[in-house]
Structure formats: C-alpha cells, structure tokens
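# sequence unknown, structure follows:
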C-alpha cells in the first residue's frame, strides 16, 4: 500500500517522512519540480510543492500537479502535511487535494504535535500552552498568524464548510468521536477540525478513522498521518491475499504444502502440468481455466495456493512429450513454469483481488514470474531462513510487491508456512 503526502515546504516534508519511516514505511521526499523516484523501494512519497508563501492560485496548481503524479505512482492514501503553526495556503491546498479524491472524501485537520509542544483544545491551537496568535508566529514577516481558533482560520481559506470535533468527544473514545464526526458531516461540513492533547488521543482518532470506511485526507504536521497510515496498512494487510505459487515437484515440497494447507485451511488450485507442457492450444486453455478457478478461490482463501504439485499425480513424461511436440524436454519444462508464472501474473494484476505479497518456490518459477511480470529483479531486504530470501519486485507489473523466494529442497515441513507468515508481518 502506497502513501502519498503533499507538503508545502521541504523541512516539513522530511519531518513527516521520518515519522512514516518509524512506522515501517520506506519513505522519500521529493523536492519541488523533481520527478517521483523510479525505485520501487519506496512505499511512501512526500512531495514538496514549496508553496507556503506563494500566491494561492499558484499553490493550487502545484498541488494539482503533485496529486496527479502521486495518483500515477499508485498512491492509495493521500495526506496533507501542514505547518505546525498553520502558516501557508492550508485551506486552499486541502480543497485542491479533495478535488482529486472521491466525491465523498473528507479532510480531518489535526494540527496537534504533542512532542513539539503543539496541542489543540476547544478548537484553539496552543504552542507550549500559549494561544497561537500570542506567540512569535503572530509576528511572522511574510504571513503573520492573527487567529488561534483553527476552524475559523481554515474556513477563511477554504470553499468547503468546516466542522469541529472537540476534546470531550475524543477523550470519550472512538465510538464517541465517530458519532460526533457523523453529526458534523450531516450539517454539510467536509473539512473537520479535531482536538487532541496527547499522542494517545491522536492514535485513537487515527484508529477510528481507519475503521470508519470513509475516504479520509489527513491534514496535520505528521503525527496523525503516521498513525493513520499504520492503521490503514494493518487493515489492508489483514484483508489482502497472499499468493503462493509452487512449481517444485519434490516430495519435500509436497510435505510443506500439506502443512501449509493444514495451518491455513486453504484449498489449493491445482494446475495440470500435462497441457502446459505443450505449444498447442491446451497451454492457453489450462492457463485460463486455472486463473478463473484461482480468482474464485481467492474470494474465500486469504492464502491463495496455486501449484502444479498435486498429491498422487504422476510426473509428466517430458521425453515422450518432446517427441510428440517436436521440441526439446527443456523447452517443454519451461512451458510449464511459464504457464504457472502467467497464471501468477494474471492473478497479481487482477482488479478483482488485492495482494499483500507472494511466495514462489523453485528458481525456474521465480525467474519466470520476474520475466513475465517485466520486473528488473528483486530488491533484497532480508533472509527468512537459509536459502529463503525476502524482498520486493523492482519494476514491472508488480513493482514494490513483497515476495519471498525459496528453493524446492530447502527447509523442513513448516518452511512454506513460515515464509507466508513472514510476508504477513512485513505487509503489516
């Protein structure tokens, strides 16, 4: 899951990025006018529009361009990094970001940053306990802040109605907060300012927003964005599927698959290698049949097992098939692995299923998945166990998707199951 953040200055972008890194994201800041990184290593990008002190119309144009870039990059969640002392074109930039989101998207404005002495109570932003307008920012030479009541300050800059949820609703817990939020939305508000005095209260609001099912644009100096991204990624990982693509024919693989099936309760989709060992129409027919069956199985099995290894099934006589096909045995063996890889590609790119990661067993299968997925390779990050590696696809159709690869003769009976569990922890 990719996070796209738009900031109005570079130091603020860096501050928000560091908080995302601490939540387990691989983040990069992008300076104004630069392009997004081609490196698939990142799952959080913070774009600096350098728009804090420029004319509102120009600021909105820059935000619109940044939104377009983040959408093309594949961001699933968008947030707005705002100045912790509320300088800049905050309301106008929130409006512009909402334009690029779903019609029912809302923005939650939470300027609180307890670790930096920023807290919200009664709708007022306090800096070390002092109302904003009575601090040094009231004397800012470019854009002095003359108000401390945040709903009014944002309302002066936005075309949307601005609502407010007070500290009492936040302190009473998630249900109370969501009830008050619903009441504010019913009045027509699309931007809601929310109080918070502590990091724990920010976390509670983030968890509530993640569970609400609403499309949310967080607008904050960093803490709410980090907590919300963590909560959303955890929920995403719980719902998304994990693909297990196994082409190894060893008896150990059979034992490992049996243990995985026992632990997960998944029903494998068996791919028949016989029609895949061919250059005839049977190859395409089997690929389409297995893909259709797997998409159906993904509706009930979170761990989706697709394999050519079926208990009791005899190995394909590649020498005899080679004579029939007029091809080499090696060429037909590759047709089998390419068939399994093609099924994997169709599944991983399907709009019907979301995948948090995948596991592949067998070097030939892994190589075919990379080739047919047009990946440059795998960005290696960790070792799951000896000869089982964790990384993310670099480039191609699965860019950034977590993957664990393992040889067919590696590990004990628990090996594939442990690899799948490893993917789950990384996805969360």
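Sure, I can see it. Since we're looking at a predicted model, the values are computed, not measured.

# okay, CA-based contacts and neighbour counts for the rest of this
Will do.

# tell me which strands and helices the helix or strand harbouring residue 360 is in contact with?
With secondary structure defined by DSSP states H and E, residue 360 is part of strand 355-361. Judged by 3 or more C-alpha pairs under 8 Å, 6 or more residues apart in numbering; DSSP states H and E, strand 355-361 is in contact with strand 241-246, strand 402-406, helix 415-427.

# immediately after it, which helix or strand?
Using DSSP H and E, the next helix or strand after strand 355-361 towards the C-terminus is helix 363-372.

# Return the distance of that following helix from the chain's centre.
The chain centroid and the centroid of helix 363-372 are separated by 24 Å, computed with C-alpha atoms, centre = their mean, to the nearest Å.

# buried stuff in it?
363-372 (16 or more other C-alpha atoms under 10 Å).

# Sketch out the helices for the stretch 1-150 of the chain, chain order is fine.
In the stretch 1-150 of the chain, the helices defined using DSSP state H, counting those that start in this stretch lie at 10-22, 56-73, 90-99, 150-155.

# Highest mean neighbour count out of the ones you listed?
helix 90-99 (a mean of 22; mean count of other C-alpha atoms under 10 Å).

# roughly how far out does it sit from the chain middle?
What separates the centre of helix 90-99 from the centre of its chain is 23 Å, taken as C-alpha atoms, centre = their mean.

# okay, pairing it with this:
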C-alpha cells in the first residue's frame, strides 16, 4: 500500500501538518526517528522529524536524506517537505536533499502559505497577519532569525536550483492560467516553483492543477498544500470529517500540566492570562540555574518537582503551569554561553532538558496529570523524549498550529497532549487549549471506564 512520507524540521511543524491530514480522515502519526515506522501499519501518512532547523546546512541535508531513505523503506511513494510558516531554517538545503533522493524528473512545488493562521504569500512576499515577515518578531528569533520577506530571494540564497514563481495574478485568472503558468515555469528550467496564495481556495486550485498535470512532485509548504495534494492523490477515508465543536465537554478528574519554555512575547501574554484564571497554579522556574547541567540545575529541578507534587496532593487544580519566561527577566543566552564556556545552543538545550526532567518527575510521582500542554517546539521535543515517547498520533487542532494528539510509547503512552509554537495564537489561546485537553481526556476516561 502506498503511503505519504513527510519530513519536518521540528516536532511542532510535524504536528501542524499532521492534524490537517487527520481532519481530512487520513490516519497519520509523527515520529522522532525511523525505528518505529515499520511497527505502525495503521497509518496512511508518516511524518519524520529531523530536528534540523537550527543546525548547519550540511548536517540538515544529511538528516533529511536519512529520513527520506527510511520513509521509502516503509512504502512512502509520495513525499512532502513541511516548512515553517515563517520560513525559518534550512529550507533550500533540505528541499535539495529531498529532490536528490527522488527521480530526475521530480520537481518541487512550494506554496508557503497557511491562510488559516494568517500566513499568506503575495508577489512572493511572506505576510504574517498583515505584516511583512522581516518586520515580525521572527526577524529577532534567537536561533533562526529571518530578515528577508521576499520568499524567492530567501530561497535562492539557500539553493543553486533554478527557481520560478507563479504570481497571484495567474492564480486569480483561474485554472487554465494556473496550468499554463506551471507548464511555462517548468519549460523555463525550474526545479522549484514558488506560488502565491492568500486563501485556502487558492491552495486548493493549485493542488487540483498540479495533481492533474501528473508530475512527479515534492510538495513544499506548512501543511495546507500537502493536505490538498494528499486528498487529490486518494489519501483519504470515507466518513464525516472531525468537527472540533462536537467534542463532548465531559468532566475530567485531574489536572492539565502546562509546560511553557518559549520566551516569545506571545507566549508570555498567553501564560500570564492563563495564570490569572480560577483554579490555576503557577510555578516559576529559575532559568539561570538551568543553563549549566550542574548541582544548581539539579537542585532547581528537584524544587519544582516537589512543589508541583505537593500542590497536586493537596488539591486538583484545573491547570498547573511550569514556566521559564513569564516571571523571569529575559536572559541573553549567547552571553551566558560565552560566560560559562558552553557551545552555541547548549544553554537553550539544557533549559529544555530540565523542563523534560521536571515533567517526568511530576508524572512519576502522581497520577493526577491527565494531559500536557507544551509551548515552544524545542520544549515539546525535550519533554516527549525525556518521557521516552516515540511519536504522536494526531487527532485535531485547537486552533491552527496548536495541535492535539495522543502520545505513542514511553512513560506517558496514551496521554492527551497539545503542542504549540511560541509565536502562535491570541491572549485566550492557552485557556482554550487547557479546556480542550480536559474535554478530550474526559472523553477518553469515559470510553475506558
């Protein structure tokens, strides 16, 4: 049976595209590595995460090639590259790696828009909620800043492959114009074609045209284009699509653990708002103590675990927040790394590893945690890996890019989780996520009882 294989450069990206497929009734799971792919025969789509967004170009290409090899070994005949909605990472290099693993006639079709998250492409320019990409907070991202709003210009700096574009004018002119533009772009020698889109209808039109052309295509996008191409290629099951509004509001007996490792202003606002809700407890983590893996870190990890477990023994709050940035002043991690003799990125890794240890410590000492909300892609990865999870079965989203699933394997097998990037959502989002996890966990308790 043919399967869809997707490569994502981080876990939150993997879950984002995964839930779009799940909402179209395509069984899908995201995995950290390839070892467990062959054990899971129930999926039509596999997503492998390479954790390659912030690594060197050569390392990113090597990881992606290994992922493609594993996907092919597990019957993936259609391939897709999931990219960040804000164009962070080694996009050009990773697309190169995938195309090099495909037949010579393969062509990359890139539609870097996700209109449901207010990410669109106009004239080649990436617009994020009405603001050019380079003028958003992502331009100052700690690990992977993006200072170029024009997508074709950005990608041309990352690959030697010839690139052509499809303008919004062609999209608005309809199917015949879009088909003509794609054929012309390929005749001009393009190996990667980048298309404008400002609505889901535009993405659907592009997918219909590309599917009808019967080309050997690598889809490149944040998720909507891949989902539409999967649909037109027959990756769907019959039945009613999931409607998140129909999920029962059953009572859940327990607590949702919120682990907030993102330092973005968006996350701070969301967690601060959540902390002010009734029956919510907040435990700040002293970040400076976690930068180095030493006695100070061990002491702080132990303190937070004991504090959380004591709260849970005394009561059952709706949510328990473990956070690193709401009550802490912003820390210059690069300066801390220089001062402590650490490698680049090591401070952030140590902080996220500590959040993983804290989460595991809490779960090992209490059964009251019924779900976990994780914000920050690196935080999510470290928490789940520390819990020895092998992947996530994707179910739905709370809002686009706040993705609901169930843990596969490890200490938290079957636990309901939501992962969200640090730049996504409104002030209310964290509150909505906690409520949604509680509903899903309550439903599962009813089914199992």
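Received, thanks. The shown structure was predicted, so the numbers you read here are calculated from the model rather than taken from an experiment.

# Indicate which one of the helices and strands packed on strand 355-361 of structure 1 is closest to residue 158 of structure 1.
Taking C-alpha to C-alpha as the measure, those were each checked against residue 158 of structure 1, and helix 415-427 came out nearest at 36.5 Å.

# Quick one: distance of the closest one to the chain centre.
Between the centre of helix 415-427 of structure 1 and the centre of its chain there are 17 Å (C-alpha atoms, centre = their mean).

# what's that helix packed up against?
In terms of contacts (3+ C-alpha pairs under 8 Å, 6+ apart), helix 415-427 of structure 1 is packed against helix 223-239, helix 251-264, strand 355-361, strand 402-406.

# Now do the shortest one against helix 415-427: the angle between them, please.
Taking axes from the mean of the first three to the mean of the last three C-alpha atoms, to 10 degrees, one finds that strand 402-406 of structure 1 is oriented at 160 degrees with respect to helix 415-427.

# residues in structure 2 matched by strand 402-406 of structure 1, start to end?
Alignment of strand 402-406 of structure 1 against structure 2: no match, by TM-score structural alignment.

# neighbouring contacts of that strand?
Residues lying outside strand 402-406 of structure 1 but in contact with it, judged by C-alpha atoms under 8 Å, 6 or more residues apart in numbering, are 356-363, 366, 384, 387-393, 419-420, 423, 426-427.

# now do the longest one
Counting by C-alpha under 8 Å, 6+ apart, helix 223-239 of structure 1 makes contact with 1, 3, 16, 19-20, 23, 77, 79, 110, 112-113, 199, 202-203, 206-207, 209-210, 218-219, 302, 356, 424, 427-428, all of which sit outside it.

# hmm, 7 Å instead?
Taking contacts as C-alpha atoms under 7 Å, 6 or more residues apart in numbering, the residues outside helix 223-239 of structure 1 that touch it are 1, 19-20, 23, 79, 113, 202-203, 206-207, 210, 218, 356, 424, 427-428.

# Check stretch 24-43 of structure 1 too.
Outside stretch 24-43 of structure 1, the residues that touch it by C-alpha under 7 Å, 6+ apart are 1-3, 10, 13-14, 17, 20-21, 44-50, 394-395, 399-400.

# what's the answer for stretch 115-129 of structure 1, then?
By C-alpha under 7 Å, 6+ apart, the residues outside stretch 115-129 of structure 1 that reach it are 112-113, 131-132, 148-151, 166-167, 195-197.

# Inside strands: which ones of those residues?
residue 131 (DSSP state E).

# and the longest helix seen in structure 1, which stretch of structure 2?
Determined from DSSP state H, the single longest helix within structure 1 is helix 329-348. Matched against structure 2 by TM-score structural alignment, helix 329-348 of structure 1 finds no partner residues.

# List the buried residues in that helix.
By neighbour count on 16+ other C-alpha under 10 Å, the buried set for helix 329-348 of structure 1 is 329, 332-348.

# Which residue of structure 1 lies farthest from its centroid?
Relative to the centre of structure 1, and counting by C-alpha atoms, centre = their mean, the farthest-placed residue is residue 323 at 48.2 Å.

# one step back: out of the contacts of strand 402-406 of structure 1, which are buried?
When the contacts of strand 402-406 of structure 1 are checked against 16+ other C-alpha under 10 Å, the ones flagged as buried are 356-363, 366, 384, 388-393, 419-420, 423, 427.

# For the stretch 301-449 of structure 2, which segments count as helices?
Remark: helices of the stretch 301-449 of structure 2, listed N- to C-terminal, are 333-340, 346-365, 377-386, 429-448; assignment by DSSP H, counting those that start in this stretch.

# can you tell which of the ones you listed is closest to residue 173 of structure 2?
Closest approach to residue 173 of structure 2 among the helices of the stretch 301-449 of structure 2 (C-alpha to C-alpha): helix 429-448, 37.1 Å.
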